[in-house]
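Visitor: what's the 3D shape of this:
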Amino acid sequence: MPVPIILSSPSGGGKTTIAHRLLIARRDCGYSVSCTTRAPRPGEKEGEDYYFISRDEFKRRQKAGAFAESATVHGHLYGTLRSEVERVMASGQNVIMDIDVQGTRQFIKAFPDSLLIFVLPPSSEAMLERLKARATEDRNALVRRFESAKEELKAIDLYRYVVVNDDLETAVTAVSDIVDGKGDRFQGSRSPGLDRRVKELVEGIQRAIGQYSKRK
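Guide: Sure, this is the predicted structure:
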């Protein structure tokens, strides 16, 4: 039976890239297109990556109960349409979703059978380099994303599975194995060294916040 598959990670963790790779590789997976009020990034397409709408339109849909989850992330509004999730599952496909922690908490109230996977970046340095490579983040935006990352890492126990994205191909295979029911070794609460890795990430993020906050 089709289910929603939620991929969450701090910004720069790779969840969106993994989601796109799964959609290419697996015919049993479809994508729920979310709404956002932020501007499109280079290469993003309306109706494929997101529905790019105004804040007024977003608020109207939110009031009407159209979203299974909605959140304010880095000053922009994001929301997952219930109708999109139901459309994909009605076609017989699992729904691949990349949403943040606060969105996940809301979403699982509407779809409690969701499969929850947290994607960890290999290090705070790697996360920073991925964010800088986007060329869309100024210093203040980077600090906000690192602050959010610290909070998201505190919620890792909400997720049944944890995958470390230190190699994209390996991470995609790991998530695919989880979808196929072969993911016992990725169960977060049982992963040796997970607490240490998360602690090191948080410490590295805190250092980065300090460094970027001091710059003028």
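Visitor: When you work out contacts or count neighbours from here on, use the C-alpha atoms and nothing else.
Guide: Fine.
Visitor: for the longest helix along the chain, packing partners?
Guide: Counting by DSSP state H, the longest helix found in the chain is helix 194-214. In terms of contacts (3 or more C-alpha pairs under 8 Å, 6 or more residues apart in numbering; DSSP states H and E), helix 194-214 is packed against helix 124-134, helix 139-153.
Visitor: Please give the structure of this sequence too, so both can be compared:
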Amino acid sequence: MSGSDALHRRGLMFILSSPSGAGKTTIARRLLAEDSEIMLSVSATTRPMRPGEVDGKDYHFVSREEFHRMVEEDEFYEWAEVFGQCYGTPKAHIRAGLKAGQDYLFDIDWQGTQQLYQKDQQDVVRVFLLPPSIDELSRRLTGRGTDSAEVIQARMDRAKAEISHWDGYDYVVVNDDIDACFAKVVQILEAERMRRQRQTGLIGFVRELLK
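Guide: Okay, the predicted model is just below:
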């Protein structure tokens, strides 16, 4: 069964979390480029736009006042403050998209993952990426060459805090090889798409089989 004959399924919210430098961004970009059934959930943020970023594609850039209004009006699945800037996942369109079979990729930390899971357990799949070692993580962060020693140390401290929450995820993958790590993430996504409870078209299909 393929194409228009495929059974309808409910979409899922696929969370990829990792400490900074563990390869999450690379994996996420590749997944979006190679899998047409998943799209990025675009977060709202109060942080300034960086060179090359596009409003509405990378983030929805909003003022602090607008962000707090959205919090008060319960327009976020989850939100958090990180390094003095706020980030949140707007609910708009996502619920309707899930019902229509659209998958969403979430690039959020463990706090956001916890909030999202509490609000919508059935649609959430949680994947955490680990670096092969702390030394390798430090090397990757230092290798960027764009941050001060203080910023790198702050990121290392935050990375260790993030890693301590590894057991709050459904799947944990060590990223010692980017291709192997990506293959595992794809396997997880494919298996989760086939879960019986997401195959909403099965009910009618089985009913026909048993006529």
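Visitor: Could you tell me the TM-score of the two chains?
Guide: Once superposed, chain against chain, the TM-score is 0.79 (TM-score structural alignment, normalised by the length of the second structure); 182 aligned residues with a C-alpha RMSD of 1.9 Å.
Visitor: Most tightly packed of the helices and strands packed on helix 194-214 of the first structure?
Guide: Most buried of those by mean neighbour count (mean count of other C-alpha atoms under 10 Å) is helix 139-153; its value is a mean of 18.
Visitor: And the contacts of it?
Guide: Contact with helix 139-153 of the first structure is made by 9-11, 74, 100-101, 131, 198, 202, 205-206, 208-209, 212-213, as judged by C-alpha atoms under 8 Å, 6 or more residues apart in numbering.
Visitor: picking up where we left off before, identify whichever of the helices and strands packed on helix 194-214 of the first structure lies nearest to residue 4 of the first structure.
Guide: Smallest distance to residue 4 of the first structure across these (C-alpha to C-alpha): 20.0 Å, for helix 139-153.
Visitor: about what we covered before: just the buried ones from the contacts of helix 139-153 of the first structure, in PyMOL syntax?
Guide: This is the PyMOL syntax for the buried subset of the contacts of helix 139-153 of the first structure, where burial follows 16 or more other C-alpha atoms under 10 Å:
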select buried, resi 9+10+11+100+101+131+198+202+205+206+208+209
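Visitor: Just the closest of the contacts of helix 139-153 of the first structure to residue 171 of the first structure, please.
Guide: residue 9 (12.7 Å).
Visitor: who touches the closest one in this structure?
Guide: Residues in contact with residue 9 of the first structure (C-alpha under 8 Å, 6+ apart) are 15, 100-101, 118-121, 149, 152.
Visitor: now with 7 Å?
Guide: Going by C-alpha atoms under 7 Å, 6 or more residues apart in numbering, residue 9 of the first structure touches 15, 100, 118-120.
Visitor: Okay, strands next: where are they in the second structure?
Guide: Applying DSSP state E to the second structure gives strands spanning 13-17, 38-40, 44-45, 60-61, 76-82, 85-90, 103-107, 124-130, 171-174.
Visitor: equivalent range in the first structure for the last one?
Guide: Which is strand 171-174 of the second structure. Residues 161-164 of the first structure are matched to strand 171-174 of the second structure when aligned by TM-score structural alignment.
Visitor: Just give me the match in the first structure for residue 140 of the second structure.
Guide: In the first structure, residue 140 of the second structure lines up with residue 130, judged by TM-score structural alignment.
Visitor: what's the nearest residue to that match if we skip its chain neighbours?
Guide: residue 12 (5.3 Å; C-alpha to C-alpha, 6 or more residues apart in numbering).
Visitor: about what we covered before: neighbour-wise, give me the winner out of the contacts of residue 9 of the first structure.
Guide: residue 118 (32 neighbours; other C-alpha atoms under 10 Å).
Visitor: I'd say that one and residue 159 touch.
Guide: Yes: if you go by C-alpha atoms under 7 Å, residue 118 of the first structure and residue 159 touch, sitting 6.1 Å apart.
Visitor: returning to what we had before: for residue 109 of the first structure, find the nearest of the helices and strands packed on helix 194-214 of the first structure.
Guide: Of all these, it is helix 139-153 that lies closest to residue 109 of the first structure, at 18.6 Å by C-alpha to C-alpha.
Visitor: ok, average deviation of that closest one from the second structure?
Guide: Compared with the second structure after fitting, helix 139-153 of the first structure deviates on average by 1.8 Å (mean C-alpha distance after the TM-score superposition for the first structure).
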